Each structure stands twice: as structure tokens, then as C-alpha cells.
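Visitor: Mind looking at a prediction? Sequence and model below.
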Amino acid sequence: MNMLNIDPEQVKRLFDSGALKIAIFGMGKMGLPLAAVFADRGAKVIGVDIDKNRVDMINAGENPVPEEPGLADLISKNVDAGRLRATTDGVQAAKDADVMIILVPTMIDDHGNVNLNPVYDVAEKIAKGLERGNIVITEATMPPGTTESLVPILEKSGLKLGEFGLAHAPERTMTGTAIRDITGQYPKIVGASDESTLNAVSAIYEVINKKGVIRMSSIKAAEAVKVFEGVYRDVNIALANELALFCEEQNLDALEVFKAANTQPYCHIHMPGAGVGGHCIPVYPWFVMNLSKRHTRLIRTARELNDEMPEHMVELTLKALNENGLSAKNANILVLGLTFRGDVYEFRKSPSIPYIERIKEWSENVYVYDPVCSEKDAERYGVKWKEDFRDVDIIVIMNDAKEFKELNLDDLAKSMRNKIIVDGRGIVDKERAKSLGFVYMGVGRK
């Protein structure tokens, strides 16, 4: 179907009639919810993934991303209705689709170099099935300029840009709220190769997003939006962390000061913490640093500071033990949180990993608990699994899982051998803990 020069009302009718065919490459935590939402609105959606087990689960109406609220019902409903299916055959999916969306992971190595091979591999497959009038959209977050670098690959189809459309519409979602985010938490950002493609892609997303679309002047501008969002958060978290470290030196409570400062509308100091993890915030600054011809001093310093926070958590742990006459070597240390964010099963760049590696140099008895993990996960990172607080000398809170926010301090006081809390997420009621005899330390907390 020729999607170029199509008007918004035609797009809506294509959804309503089930005539629009969309192939989404990447059935991960972002791609699968997007596929389910498009299918639920009426499109025929083909989900493409290299993981055959994942593909088989989807085709059976099962949800391989159980932590995403509402997703299981959408998958089951739309697979049963014939609007959603999955495959490992990307070439055939491209041949069958009118619109192809690339939403595969973009990773960096230890030196900040981005690996775009998954994106290029998908583009090669799409080129073998691309037809005149089709539209290719990248949603994966990438360095500005990447989407347009796919043009020579896509033109292996024998078509020239203009005979097919190209756009970037960055995903603006978080694990745990993906469906909410896709359907209207934020406007969709869209940049395209030409006006007709921009009109068509905008109309497509307006069907599923009640907040509408922000139309950008170019594909590169759309790419920069998502990258800058991540850089903003990283830099501001680093500022919060640096101010929190200052508060520790000055015997101030950072959260008290930040809360008061943020009542001024031009001040928005973020939450300090044990470190920054995940696929996004620690990664996107490198897209700017590696592309810029200038020395990106502020961004680079912020990245370094945030990477140092797990080490500061080690320092707080040792300080808390030493000040209470305990030896780190013999203390039972329970780390609460193994994943990078509470209630999300993802370990990429989790601050808990470097913290555990370092604290094991001091202690022979390091344990971990995370409500979304298992003993096997603990073994993978070389620590013991512990689901209770008996004989624990110190708990170190590394992520903000709901269960940790609801810790019963009375029960903790009765169970622990020594009552010490190091709070890396600012989630424990400090005054309540102290009233029960706990020694409390936290990032920026006196």
C-alpha cells in the first residue's frame, strides 16, 4: 500500500478497517507494548524478533514481559482476534507490511562506543522487502544522524528515498508504564524525510496517542529530542548527587534542602542516589560526547560523577560499620536491590553490580535480596541470597522497589543483629528509624 501522500482521515479508516499492516522489529520491553497498542487500535501487526521462544510465546497469546501492567491482556486479546502475530522472518515481515518500525536495543561498550549493528541488520532485512510507498520509522534511540545513515542500506531495495518514506519517532516510554506512555502520557515526537511522510507518520501516531504529535523540522532534530531528554536527567542527577555530597560534609539533610528549594518554580533539583543505571540515562550522554567536536565538559563530568556513586555507597557502608565498632570483614551485609530500578527485572548498568564487587573486597558475608530476582541471579553476581533479616548487621538500599519503601522498621529492629541502615534511595523514614535505635546514613542525609 502506498502510504505517501495519504491524508489523516484515510489513515484512521485504515486502522478502523484493519487494512493497515505494521511490522515492528524488536519485541522487547518497548517494542511489544507498541505492537499490542497498534493491534488493539485495529492495525494488523507483525512483531519481529530473533528470539524464537519469545516469538512462540507471543503467538500462543502469552506475555514474555510480565512486569508490564496490562500487556498480557492486550496480547491475548489481539492474538485471538488475528491482529497480532510474531515471526523471526524479518524479510517476509517487511514484504507483508506497509509501515516498518525499528525498535531494537542500541548499546554502548565500556568506552562509550555505540553498537548500532542491530539497527543496521534490521535495515538490511527491510531492504529486501521494501516496496514503493512504504514507510520506515526508527523508534530506537540513537545518535542524531543515525536514521539517515540507513538510507544507503534501504536503497539496496532498488528504490530511492522519496519512493519510500523515512522517519524517526523516538520511544518515550519506561518499563512498567509503557502502555500508559505510548497512549498518551507525553506527545509523540516525529521527524521525517519529507512533508508527505511527516503527515502520514503523524497521523499514524495520532491514532494511538491522545496527547498528539510534535512535528519536528527534520529527522535529526527528532533524534536529538530523546537524546537530550536523557542527558538532561543525567546531568541534573549528577548535580543533585554533588550537592548531596556537600550536604554530608556540612551536616545538612539534602532532601530537606532540595524540597524547600524546589518550591521556587525555576529550581528542579533531582533526587540524589546510589547511581544511575538502565538502558537509557547512562547511555545517551555518550551519543553527544562521541559526536561533538567540542569538549563536552559538563556532560562528561556528570557521567563520571554518577558512575562514582556506587563507590560512595561503599564508603558510607564502611563508615557506618566502623562508627559502630563493627568489622566489615565479619559483618553480615544485606544489599536490598539487584536490578537498576525497583520492580524492573533489568541489570544493565545497575549500580548494585559495582557496589557488590567492591564491598566483597571488604566483607566475606554479602547477601542480596530483590523482589523481582531469584537465588540464581544472586549467584550470577557472586553473592548469597537472603530473604529475611535475621543476623543481619547492616542493610544497604540500592533500588526503590515498592517492598523496600514499605519496610516494617519495627520488624527490622527485632530481627537484625545490629540496627544499621544505609539508604541509597532516600526511601526510609529517617526520624522513625532513629527513634527505634537504628543508625541511619544515606546519600546527602545527616
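Guide: In hand now; what should we look at?
Visitor: CA only for contacts and neighbour counts going forward, please
Guide: Fine.
Visitor: count of residues packed around residue 267?
Guide: Number of residues near residue 267 (other Cα atoms under 10 Å) recorded here: 12.
Visitor: ranges for the strands of the stretch 1-150 of the chain?
Guide: 21-25, 44-48, 84-87, 99-102, 107-108, 114-115, 135-138 (DSSP state E, counting those that start in this stretch).
Visitor: Go through those strands and name the closest to residue 305.
Guide: Closest approach to residue 305 among these (Cα to Cα): strand 107-108, 18.3 Å.
Visitor: Show me what that closest one is packed up against.
Guide: Under the contact definition 3 or more Cα pairs under 8 Å, 6 or more residues apart in numbering; DSSP states H and E, strand 107-108 sits against strand 114-115.
Visitor: could you say what helices and strands the strand it packs on packs with?
Guide: Using 3+ Cα pairs under 8 Å, 6+ apart: strand 114-115 touches strand 107-108.
Visitor: another one to put next to it:
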Amino acid sequence: MTADRPAALYGSDAPEDVQRTALTDGSVPVAVYGLGKLGLPVATVYAERTGNVVGVDVDPSVVSQVNGGDSPVAREPGLDEALAEQVARGRLRATTDASEAASAAALHVVVVPTPLADGGDSDGGPDSDTDPKPDLSHLDAVTEAIGDGLDPGDAVFVECTVPPGTCAERVRPRLAAESGLNPTQFGVAACPERVSSGRALDDVRGTHPRVVGGADDESTRVARLVYDTLVDSEVHPVADAATAAASKVFEGVYRDVNIALANELASQTADLGIDVREAIAAANTQPYCDLHDPGPGVGGHCIPWYPHFLMDRVEGETPLLSTARAVNDGMPDYTAERLREALAEEGVSLDGAEVLVLGLTYRADVAETRATPARPLVDALNAAGAAVVATDPFVAADEREAETFAAPVVPPADATSRDPDAVVVVTPHREFESLDWSAFDDPVVFDGRDALDDGTPHPTYTLGRGWE
């Protein structure tokens, strides 16, 4: 390692085993920017492996909770205990001062969101009538703060998902401009997280191979060394940062296209006269087939956004990506139409009917409503004249979040006091498993997730199966 910067990894001439020791004994201070549902597990694992981490977040309440050893991320197995231990041992602290954290750190890990803008809906989700673009303002703000405290030999890892080319074309030049350093004096690499909510700690520690790619060869070397020390799984270096970033975007695009195919097949249930879900399960017994499950829409901060990261980047047409987005964005309206038909078969008009929506977050047991399909579904039902009431354990507990939906939100315990004409299962949270369906006075049930394994005593239409 260089004499003037013993904690530096980038450009070090010390043997790699010495660099690894410096990383694991706390000699390399680490700053993790963003302490959300992905960033906090990342910071916790870095603390476990390095012992010298400061986490940065713009929300003072998040910082206060973390410094108290209390996780603000709900239902993340093992995180509460792991975070409390690292904070108690003095290996992890949090701050709102990104510049102060940057000045002290030699390794900078960025885990901030890249939402959609200029055409996205009010919560950052895509709108099929416009042309959403990735909003890199959060990344830019963190980059400026890091640049203000950047020293020669520092390394910056972008773990959040960004359009290919962002690291070399945007992050590296901005760091150089802000710090006054030559780009050859510090490292920049794309090291995209491969984490799912509900298993974040395991995923960060190494459920899947970790892809890394640097803006130059030395950046790739440092990223490989760090993640080989940090994770239990294989580290997979690629040609450059753009390739690493593209690999993560491709993962999301694959799933979006796959789900669109499943949704299109599910929409043909009546014409085919079959249980499409059963046919999908049978097809997937062939090892080269991996059809996903249909549903009332695609939500979250990943799958519905990543296709736009590519479509905004390339000049040519991307008809497959565009079509998949249109299919998946159309599922809330499709669900509302199928519900209208299901009610009509029972002699009830959707116009004036009370509809209870079960689940508003985009995924079961996850407190995340970004781009949730429940939002456009509620809007479509309202537009059809229905009186919509929703229930969700996460949203009901957050008054500000509940106010973002165009329907009253009640706690799950109060749901059975309603007398709805229809119930729509959008997000099957575990709280709904004990729902007393017999308390309802014979509503039509639309199961968008095939979640009602034991059925209900009411007429039930399951997306992809039909009437049961």
C-alpha cells in the first residue's frame, strides 16, 4: 500500500493478502450511502466483515433508528439482530452528513434509488402513454458528496441499478470534477446488488454470484478483491462497468418479458378452455422452460423500471421490451374488466358496487408501494363507479402512505366488518391467511395471485384458472 494512504486499496502495490487484512481489520473505512431496504442490509454485512462502517441516509428518523440499533426495515429475517449487534459493537453508525462520511471513508458504496421521471406516475411508476426516463438525481447528489471528500486511492462502488454506461460516463467524470483528482487516481466500479426483500441478508452475504466491473482494470481488481472478501459466493468479474450494470438490468428485463408472456397466456383462459396455471406448471417440468406466474400487474422499484433504463439508452427500436411493458401495465385495467364481467354474471353492476381490495404493496409481506399495480387498479375501479375500500397491514399503519391511495384504507382486522359486493386479492400478505371469508355476505372473489389454496365459500374467479 502507498505510504501516504495506508488504507487505500485502489493503486496499492501491497500484496493482496495484506490488502484483505486491512479491509477486514477496519483499516479501510467504509461509507454506505442509502439505508433503505437494500442499503441497510448491505451496510450491516459490510460492518460484519470490515468492522468500520458509517451509513448515510437523508432521513433523520432512519439515522436515529439505526444508531439506536433498531432496524427501520420491516420483515427482513435476521436484520434486526444483526444490525443491533453491529451497532452495539461500534462497528456501524449512521449519519445524515454525506460529506463528513465521505471525508472519512476510503471505500464508498452507493445504494440509492433510481426511479423514473418525465413521464412516470406520481409514485415513480411507469405510464404507458408517455416515455419514462431514469432519474439519476439521487445518484448525482451522492456523487457530489463523495467527490467533495474523495482522496487518491479511494474506490467508489455503485451497487444500485443504473443504466449501462452510467459509471464511466457520469459518475467518474463528476467525481473527478468535484474532487479535482485525475480519474486515474481513484476507482469506480459497478457492483450491482442481487437482493430480494425477505432474504436480503442472505443475498448480500452471497446467495448468488456477484458480478463486478470497473471503469478501468484496477477498479475491477479492487472490486473483485473486496467482494471476494465480503461475500461467500463466487465473484464474477466482467469486461467493464457498463457490462456489469447491463447484467443487472437484463435480469429485470428477462423477468418483465417472462411475466408479460404469462399474463398474456392467462388472459386466454376462457378461449383455451383450460387452467392456464396448470398448463404453465406442466410446461415448467421441462428444464428449458421457466414460465413465471401471471398476476394483476408488475410493481416495485425493479422490474417495471429496468426496461426503461435500456429503452432510454439505445437509439434503435425495442419492440419486445415495449410490448412487455404494455402488457404488464395493462393488467390492472384487465383485472378491473374481468371483475366487472364476474359481477355481471352474478347480476351485479360494478358501477355502484363496493369492492374490497386485499393488499396494496407490490409484493406480499414487503412494505413497498412504488409502482404497485394496486394503485392503478384502485383508480380503474373508481373510474368504473365502484366504491373501493382497501386493506393492507403496511399501508394502514402509515397514515401518510394511506393518503396516497384513492380509497380508504382499513386495517386487516376491520376488513370483515365490511359488506362488499366483490373482493380482489392483489397482494396476499400473511395477515390475510386467517381471513374469515364466511363473515362476508357472498361477494364475488377475484384472486389475482392464485393465493386462496383452500378456496372460499363464495364464487371465485382466479386469474389464469377461471371460475372455481
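Guide: That came through fine. All values derive from a computational prediction rather than experimental measurement.
Visitor: could the strands of the stretch 1-150 of structure 1 be laid out in a markdown table, adding mean neighbour count?
Guide: Formatted as a markdown table, these follow (neighbours: other Cα atoms under 10 Å):
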| stretch | mean neighbour count |
| --- | --- |
| strand 21-25 | 28 |
| strand 44-48 | 28 |
| strand 84-87 | 26 |
| strand 99-102 | 26 |
| strand 107-108 | 18 |
| strand 114-115 | 16 |
| strand 135-138 | 26 |
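Visitor: gap between residue 55 of structure 2 and residue 145 of structure 2?
Guide: Residue 55 of structure 2 sits 14 Å away from residue 145 of structure 2 when distances are taken as Cα to Cα, to the nearest Å.
Visitor: One more: residue 276 of structure 2?
Guide: With distances taken as Cα to Cα, residue 276 of structure 2 is found 51 Å from residue 145 of structure 2.
Visitor: For those two, indicate the residue with more neighbours.
Guide: Between residue 276 of structure 2 and residue 145, counted using other Cα under 10 Å, residue 276 has the larger neighbour count: 24 against 21.
Visitor: Which residue in structure 1 aligns with the more buried one?
Guide: Correspondence of residue 276 of structure 2 to structure 1, assessed by TM-score structural alignment: residue 254.
Visitor: Check residue 375 of structure 2 too.
Guide: Residue 375 of structure 2 maps onto residue 353 in structure 1, by TM-score structural alignment.
Visitor: Hmm, residue 310 of structure 1 is touching residue 357, no?
Guide: No - in this structure, residue 310 of structure 1 is not within contact of residue 357 by Cα atoms under 8 Å, at 10.0 Å.
Visitor: In terms of packing, which of those two has more residues around it?
Guide: Using other Cα under 10 Å as the criterion, residue 310 of structure 1 and residue 357 rank with residue 310 on top: 25 against 16.
Visitor: could you measure the counterpart of that one in structure 2 against residue 403 of structure 2, distance?
Guide: The pairwise alignment with structure 2 assigns residue 310 of structure 1 to residue 332, based on TM-score structural alignment. Here residue 332 of structure 2 is placed at a distance of 20 Å from residue 403 of structure 2 (Cα to Cα).
Visitor: Can you show me the helices along the stretch 1-150 of structure 2?
Guide: Assigned helices in the stretch 1-150 of structure 2, in chain order: 16-24, 39-50, 60-67, 79-88, 98-104, 137-149 (criterion: DSSP state H, counting those that start in this stretch).
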